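Asks: sequence and predicted structure below; questions after.
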Amino acid sequence: MQRSKILTQRQESELNRAIIQYLEPICSENESNQTLINQLSNLLLNENENKLIKNNEIIDNYLEKKWSSVIRLQKKILDLENELTNIRNIIDIDNDENKIKNTSILGKDRINWLPFSSSQNFETSSIINSVKLHPTLPLIYAGCIDGSIQIYNFVSNENSLPEKIIKAHTRSCTKLAISYNQIDINKNDQPQYILASCSSDLSIKIYDSKTFQHLRTLKGHEHTISSIKFSKNSNHLYSVSRDKTVKIWDIIEGICIKSFIGHSDWVRDLDICNSKEYDEFVLTCSNDQSGRLTHAQSGIGIAMMIGHSHVIETIKFLPLTSNIIIDKYLKENQDFFPSIPIVILDNEIYNEIGYKYCITGSRDNSIKIWLIPPPSIIQGRSPMPSKYNQAQAWLITTLTGHQSWVKCIEIHPNGRFIFSGSDDKTIKIWDLNDLNNSGNIGVIRSLSNNEGFLNDLDFARLTKSKNSSVNDKILTHEEILKDIEIRIRCMLVSGGTDNIIRLWK
């Protein structure tokens, strides 16, 4: 018999013994098959090798263990190849003079921190629809398709096991939210951060985020609840649903205090902006392929975002730190935007209402950035629809690079970087500064070691400022960034259909 030119004699001997060991129990019940095994043993093995098998001097299930080792090795090779691709992307970017500087790309300065690879993975028992990081504790919450909320402690010695599994809902848990402030929900002088979950079972559940105690159940929607968001300045929780409504809840009293309809189809996502002068504004997006800005307390529509060709899955206000970048681009390229009255960019109303730009992600695989026209302000009345551009937002730019639905978007605390998760199994990072370099926003990093669709992302919140008046006193963009650099927590968490929570830090 001709010897293998690839395997050594020892490797060939081990392989032959493993094959015989694997086949023997399969063929043992049939006499003719047993004869075949004996002949095969005589052909492949010498007398000493036959004795090793009969004396059980070969590891049990040797072939299966070798094969599973190969699979694990293949997975490791794939992960390393993905990391190598990321490194090459960084090198290519570093060599391009129009891209951001090396220190920014590599995240050596905290204010420009970007994730490179996941530092910890936590495997859940079900598909993950939503993920959230606790504002202060080392806890990650995952809302799962089986209705459970699974909680992991990422500094625990037993972090492979969940800290707690809450059987929250009878159907899929679609979204999680955590309050911005500690709330004394039971009026017992023990305020805590509040965890909320919503579901296709038509309920919203309220929990103590630290003790995991169930506090409230909110009911009132007539179809799947898609998303929820806490107000930053009150005890209010906002929810949107397939029943087309937006509802505002007082979580202390456990009641719905307002409900309005702004879309003609399933409302998918929302975001909240708080204004000192005009209460709160809510952004929503829908299956009707539009985004809408509404004055929350009155329910009056202020502006629309129209331009996507498919369902809009996610929508967010861009932080005020993004304004300086996009304003500069618009002022230097006025010819490209003849319908925008450039003077409105310096309109003080934007400082009063707290927003200027927003971003949307859609099933048309694209991300769009919009300039929202300011509302019409009449003294003594609620804000009214904008008088500009027939109350429609101006499309500033479209980000293309994903190969499938864009499902989630997160904004870096510095307002410069955009994170997007997609059904193409990648998290892409975009740099707004590219607008002022090349006129287009491209992908500066793609995190591709995910094995399933990306359903949600959450960037860790800034730590509380030690100076309670810092937000009132800081006036310049540089001072704002300096404060963010002190307070930033360099952590991103992701979850999706591969049942794995990934912590990037």
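Replies: That came through fine.
Asks: from now on I want contacts and neighbour counts done on CA atoms only, so please keep to that.
Replies: Noted.
Asks: helices and strands around the helix or strand that contains Ile19, which ones?
Replies: Here Ile19 sits within helix 9-27, counting by DSSP states H and E. Packing contacts for helix 9-27, counted by 3 or more CA pairs under 8 Å, 6 or more residues apart in numbering; DSSP states H and E, involve helix 31-44, helix 47-54, helix 62-94.
Asks: name the nearest residue to Ala393, ignoring sequence neighbours.
Replies: Ile372 (4.7 Å; CA to CA, 6 or more residues apart in numbering).
Asks: got another, please set it beside the one above:
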Amino acid sequence: MDVPLDGDQQRELDRSVIEYLRWRCGENESEIIDALAQSLKVTESEDPSRLLLLPRKWTSIVRLQRRIMALEHTCRELRELNSSRDASHGTADASRVTWLPPAQPCSSITVESPVASVRLHPELALVFVATEHGRLHCFDVLDTSIPMASIQAHTRAITSVDCVCVEGTTYVATGSKDMQARVFTWEASGGLRLLRSFQGHEHVVSGVRLWLNGKDLLVASCSRDTFVKIWDVLKGWCVKSFQPHADWVRCLDVQGEYLVTGAQDATLRLTHWPSGNGLSVGIGHSFPIESVAFVPAAGEESEWFGECVSTSRDRTAKIWSIPAPRLLPHRAPVPHSADAQFHNRATLEGHQSWVRCVRIRGPHIFTTSDDRSVKCWELATGNCKRTWEDAHQGFVSCIDLDGTAQPVPRRIAVTGGIDCKCHIFMQ
């Protein structure tokens, strides 16, 4: 019977068998021969193919070892290639963070009505598209032929959408002109499912933000009724309600225990949301504020983020330095006694109409406008770095870019406009 082993494998196997038999039977050759004959004896009732079981296992192990060695060699080559690229062009992460979208979109999504808000999934290649007909869609950015999920989320237009992923569960929050804020869960198998519907505002809900506060998943909503409300998503109740402005609160952003809002009265306000204490105010825009965003902290050890960016109907965006509040022992923060106003560090001028939306990614600020353009600005200097003219065939209402908090930042950007399209930029 032919054994599927080459000469070297046969010799190694024989040597191993002999060593085993010496251990079992001692050095007596006759006993070794008898034990070997007994172990190789095959009766008529036995299957002769059983004799090949050990050689087959042996060859499987050899093939597996060779495959492992080949993979290790490939990994070494890839690490050396990445090291050489990093040495000549900087680190890969740095290049991803400073990435700018290409001049033309890679693909486009057409929906049933004007796009009001877009949000990329923080981990997966998904984009959530909210429309002025109250529908919420989920698309795969790599295959936009049909939505992965679609739901009539509200009875009137959606104004804002946000998304977080907590312990493998995706939560999507929406605000609407039907005066409600809602939170949905998304699953690849089950699509979008309504988890909570928060009713408490008395007018249009103009902005929502989801974030994890310790072990609590919270959503903040702002409204034309001049109130901001903080809701506990899993428990379903209102945690805090306060009135930062005397006019329509049009937008908000949250970072830790601090919340910044922009209003119809053209002012910005910083609030410590757990206590409701107003801390400082930003005055400088001449028309209502359309959007606002905190500049992410420089590092985890930074105690104070210090800056935000706002956009307005006065055709400008502004970079603000936020004064640090007074921190008192065992008490909530209070306004600084001598410095309670934002400082306008730079004014970004260049758009020819209302500046609708702002997003910050790494060292860049991205703004959209009713002049149908998207602009990229340098956060450090306020200089315009690039302009995408005629990004849409109408007002560009929203933009989102992948965050830089992932271990390997992606290169994805999405824009939405009143032309009922969502453009996807990738590289």
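Replies: Ah, there it is. Everything numeric here is computed off the predicted structure, so don't read it as measured data.
Asks: what TM-score do we get after superposing?
Replies: In this superposition the chains share a TM-score of 0.74, using TM-score structural alignment, normalised by the length of the second structure; 330 aligned residues with a CA RMSD of 2.1 Å.
Asks: for the second structure, what spans make up the helices?
Replies: 7-25, 29-40, 53-89, 92-97 (DSSP state H).
Asks: buried sites along the third one?
Replies: The one in question is helix 53-89 of the second structure. Neighbour counts over helix 53-89 of the second structure (16 or more other CA atoms under 10 Å) mark Pro55 as buried.
Asks: what does the second one give?
Replies: When burial is assessed from 16+ other CA under 10 Å, helix 29-40 of the second structure yields the following buried residues: Ile32.
Asks: against the first structure, where does stretch 175-183 of the second structure fall?
Replies: Counting by TM-score structural alignment, stretch 175-183 of the second structure lines up with residues 198-206 of the first structure.
Asks: no wait, stretch 10-25 of the second structure
Replies: Using TM-score structural alignment, stretch 10-25 of the second structure pairs with nothing in the first structure.
Asks: need the residues that contact that stretch.
Replies: Stretch 10-25 of the second structure is contacted from outside by Glu31, Ile32, Ala35, Leu36, using CA atoms under 8 Å, 6 or more residues apart in numbering.
Asks: gap between the spatially closest residue to the first one that is not a sequence neighbour and Arg11 of the second structure?
Replies: To tie it back to what came earlier, the one meant is Glu31 of the second structure. Closest residue to Glu31 of the second structure apart from its sequence neighbours, by CA to CA, 6+ apart: Cys25 at 6.3 Å. Separation of Cys25 of the second structure from Arg11 of the second structure (CA to CA, to the nearest Å): 21 Å.
Asks: ok, these two, which is more surrounded?
Replies: Cys25 (16 against 12; other CA atoms under 10 Å).
Asks: so that one versus Ile33 of the second structure, what's the distance?
Replies: 10 Å.
Asks: with Thr267 of the second structure instead?
Replies: Thr267 of the second structure sits at a distance of 97 Å from Ile33 of the second structure (criterion: CA to CA).
Asks: isn't Arg250 of the second structure up against Gln264?
Replies: Yes: the criterion here is CA atoms under 8 Å, and Arg250 of the second structure meets it with Gln264 at 6.5 Å.
Asks: what does Arg177 of the first structure align to in the second structure?
Replies: Wrong residue type there; residue 177 of the first structure is Ala, not Arg. Checking TM-score structural alignment: Ala177 of the first structure goes with Asp162.
Asks: nearest residue to its match in space, ignoring adjacent ones along the chain?
Replies: Of all residues not flanking Asp162 of the second structure in the chain, Ala173 sits nearest, at 5.2 Å (CA to CA, 6+ apart).
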